[in-house]
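*Asks:* A predicted structure for the sequence below; I have some questions about it.
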Amino acid sequence: MAESTIQVQLKKGALEMCVLALLARGESYAYEIASTLASRIGMGEGTIYPLMRRMQDDGLVDTRLVESSSGPPRKYYRLTPAGRAALTAQKREWQAFTDAVDQLLGERK
């Protein structure tokens, strides 16, 4: 079954917050992040790499290269203080949004 437009838009809107949340648990490389997001929320791998570059350009993440025994070095990402602040702000905004939607849907009073 094809995803609805609302599912696609919700995923796109929450993607940066999800990546920041994963990195708040510890550093990771893009393929690992993409695999986790694919299994948990169905996001495709192709959307992660441009997002990671933008987040690096925006100062939300730092990177380091780690040699790999099975190929080229892996680029590991970790949150910067600005990334942690962005995650806190986005979580607050997400909660306010979901609370408002739940109220409109009659799920909360």
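*Replies:* Arrived safely.
*Asks:* Going by C-alpha atoms from here, please, whenever you check contacts or count neighbours.
*Replies:* Will do.
*Asks:* Secondary structure element holding residue 16?
*Replies:* helix 5-24 (DSSP states H and E).
*Asks:* okay, pairing it with this:
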Amino acid sequence: MIPDAGAQMRKGVVEYCVLGLLARGPMYGWELAERLTAEGLIASIGTLYPLLSRLRQSGWVRTFERPSESGPVRRYYELTDSGVRQLAQFRTSWTPFARSVAGLIAEAPPTARVTAEGEA
């Protein structure tokens, strides 16, 4: 994959991936970062916090604190009603969009290829 193309694709969907993870239940930042890093959607935890800040400012997520059994208090993130609606809208758009892109970039069968001269 062309590195710039992959970065652009990730930028377009990573916020919705965070919303999708949070739809499963509240998570703290480190948990989110581990999941997103494992999937190759973010490079490090440092790239997650500005994204979470934008999601909070947009009203799609909110935070709360919960004591940790193994250290300091953790800040958890959860979806707001607005975040639930945004995720639902994205889900409605994503499947047809992904299907269209997959169809357009799929390799054509050898018999369907056309040469520069217009011959099959």
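*Replies:* Noted; the coordinates are in hand. Every value quoted in this text rests on a predicted model; they were computed, and no experiment measured them.
*Asks:* So after superposing, what's the score?
*Replies:* Overlay of the two chains. TM-score (TM-score structural alignment, normalised by the length of structure 1): 0.86; 106 aligned residues with a C-alpha RMSD of 1.9 Å.
*Asks:* now for the very next helix or strand once past the helix holding residue 16 of structure 1, which elements pack on it?
*Replies:* With elements assigned by DSSP H and E, the helix or strand that comes after helix 5-24 of structure 1 is strand 28-29. Packing partners of strand 28-29 of structure 1 (3 or more C-alpha pairs under 8 Å, 6 or more residues apart in numbering; DSSP states H and E): strand 71-79.
*Asks:* What distance do you get for residue 61 of structure 2 to residue 77 of structure 2?
*Replies:* 6 Å (C-alpha to C-alpha, to the nearest Å).
*Asks:* Please work out which residues of structure 2 line up with the longest helix along structure 1.
*Replies:* In structure 1, with assignment by DSSP state H, the single longest helix is helix 81-105. Under TM-score structural alignment, helix 81-105 of structure 1 corresponds to residues 81-105 of structure 2.
*Asks:* List of residues touching that stretch?
*Replies:* Identification of contacts with stretch 81-105 of structure 2 by C-alpha atoms under 8 Å, 6 or more residues apart in numbering yields 16, 19, 20, 23, 59, 60, 61.
*Asks:* In that stretch, which residues are buried?
*Replies:* If you call a residue buried by 16 or more other C-alpha atoms under 10 Å, then stretch 81-105 of structure 2 has these buried ones: 83, 84, 86, 87.
*Asks:* which of those lies closest to residue 38 of structure 2?
*Replies:* Nearest to residue 38 of structure 2 out of these is residue 87 (C-alpha to C-alpha; 21.5 Å).
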